[in-house]
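# Prediction below, plus the sequence it came from.
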Amino acid sequence: MNVARIPRLVARSSHQIARHYATEVPRRPIGGFRGGLFGFILGVTLTGAVGYYYLLDEYHAASSLLLNSVEELQASTNRVRDYAKKIEGVEKQLQKLRDQTVTKDQLADLRTEAKKLYDSLNIEHLELKTHVWGLEQDVHKLSRPAQ
C-alpha cells in the first residue's frame, strides 16, 4: 500500500513545484466596481476639463467678436451723429438764406413800387419842366417891354 501511494505523492509534489516556478504573474484582485468607478471619474474629469477649455475658448472668441461689433457700432454711431450735425448746420444756413431771400410776390411788389416811383419822378420832372418853361415865358415877357 505504501508503495502505490508514493508515485502519486511524487507526481503531486512535482506538479506543485512546477506551479511555483511558472512565469505566470499572480493576479491582484482590484475589484471591478472600484476600477470602473475610477475610470468613470477620470473620464468625466478629463471630458469636463476639455469641455471647459473649449467653452472658455468659445467665450473669448464670442467676447472679442462682440467687442469688435460694439466698437464698429460706436464708430458708425459717431459718423451718423457727425452727419446729423452737418445736416443741422446746412438746414440752419438754408433757413438763413430763406429768410434773406425775397419771394416772387415780394419781387413783383417791389417792381410795381419802383415803377410807381419812376412814374411819379417822371411826372414831377415834367411838371418842373412845365414850371421852368412858364418862368422862362414870364421872364421873356418882362424882358420885352424893357426894350
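All right, it came through fine.
# going forward, measure contacts between C-alpha atoms and count neighbours the same way
Fine.
# how far is the lengthiest helix in the chain from where the chain is centred?
The longest helix of the chain (DSSP state H) is helix 32-100. Averaging C-alpha positions (CA atoms, centre = their mean, to the nearest Å) puts helix 32-100 11 Å from its chain's average.
# any idea which helix or strand comes after that helix?
Reading on from helix 32-100 to the C-terminus, the next helix or strand found by DSSP states H and E is helix 104-143.
# chain center to that next one: distance?
A distance of 72 Å separates the centroid of the chain from that of helix 104-143, by CA atoms, centre = their mean.
# List the buried residues for that helix?
Across helix 104-143, burial judged by 16 or more other CA atoms under 10 Å covers no residue at all.
# Now do the buried residues in the host helix or strand of Val10.
Of the helices and strands defined by DSSP H and E, Val10 is found in helix 2-20. Neighbour counts over helix 2-20 (16+ other CA under 10 Å) mark no residue as buried.
# another structure for you, compare them:
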Amino acid sequence: MAARLPAAFRAAMRPATTLPKPSISQEARRSFQTSRTLLADATVTTTRRPVGAFRGSLFGFLAGSVIAGGALYYYVIDEYKVSNELLTEDIYALQSAVQRIEGYVKRLEEESKSKK
C-alpha cells in the first residue's frame, strides 16, 4: 500500500526519527565520565541529619526548666539559712533580755524584803 502512494505522501508519513542527524564532532560531545577522585569524594562525605524543631525546642525547654529549678532551689535554701540564722539571733537576744529583766526583778524583790 505504501508503494501506491505518491512520493510526497510517503515523505510526510516517515517517522521523525528518520530525519538526518546533525553532525557533531567527537571533541564537542559531552563526556559523562568521572574521575576516581571525584567518586571517592562523593562516597566519603556523609550528611548529618538535622535536629528537628520539635526535638530541639523540647530539649531546650527541659534544659532551661532544670537549670531554672536548680537555681531557684539553691536561692531558696540560701534565703532559708539566712532567715533561720536571723531568727536564732533574735531568740538568743530575747532570751538574754528576759534573763536581765529576771535578774532586775529578783534584785528588786530582795531589796523590798530587806527594807521591810
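Received it, and whenever you're ready, just let me know what you need. Remember, predicted model here, so these are calculated numbers, not experimental data.
# ok so, going back, could you say what helices and strands the longest helix of the first structure packs with?
For helix 32-100 of the first structure, there is no helix or strand it packs on, judged by 3 or more CA pairs under 8 Å, 6 or more residues apart in numbering; DSSP states H and E.
# Check the alignment and tell me where Gly60 of the second structure lands in the first structure.
Alignment note (TM-score structural alignment): Gly60 of the second structure maps to Gly39 of the first structure.
# Likewise for Ala71 of the second structure?
Ala71 of the second structure maps onto Val50 in the first structure, by TM-score structural alignment.
# That match: what's it in contact with?
Applying CA atoms under 8 Å, 6 or more residues apart in numbering to Val50 of the first structure gives no contacts.
# Show where stretch 126-139 of the first structure falls in the second structure, residue numbers please.
Matched against the second structure by TM-score structural alignment, stretch 126-139 of the first structure finds no partner residues.
# how near is the residue nearest the centre of the first structure to Thr45 of the first structure?
Geometric centre of the first structure, nearest residue: Leu73, 1.7 Å, by CA atoms, centre = their mean. Per CA to CA, to the nearest Å, Leu73 of the first structure is found 41 Å from Thr45 of the first structure.
# Leu97 of the first structure too?
As judged by CA to CA, Leu97 of the first structure and Thr45 of the first structure stand 76 Å apart.
# And for His131 of the first structure?
Distance from His131 of the first structure to Thr45 of the first structure, by CA to CA: 125 Å.
# What of Gly36 of the first structure?
Taking CA to CA, one finds Gly36 of the first structure at 14 Å from Thr45 of the first structure.
# count of neighbours near Asp78 of the second structure?
12 (other CA atoms under 10 Å).
# typo on my end, it should be Phe38 of the first structure
Using other CA under 10 Å, Phe38 of the first structure has 12 other residues around it.
# Over to Ala11 of the second structure?
Neighbour count of Ala11 of the second structure, defined by other CA under 10 Å: 9.
# Show me what it aligns to in the first structure.
Aligned partner of Ala11 of the second structure by TM-score structural alignment: none.
# three-state assignment of Ala11 of the second structure?
The three-state label given to Ala11 of the second structure by DSSP: H, G, I helix; E, B strand; the rest coil is helix.
# What's the local residue count around Gly103 of the second structure?
By the criterion of other CA under 10 Å, Gly103 of the second structure has 12 neighbours.
# Likewise for the one 4 residues further on?
The criterion is other CA under 10 Å. On that basis, Arg107 of the second structure has 12 neighbouring residues.
# The first structure: which residue goes with that one?
Aligned partner of Arg107 of the second structure by TM-score structural alignment: Lys86.
# Distance of that match relative to Gln95 of the first structure?
14 Å.
# repeat for Arg19 of the first structure
In terms of CA to CA, Arg19 of the first structure sits 114 Å off from Gln95 of the first structure.
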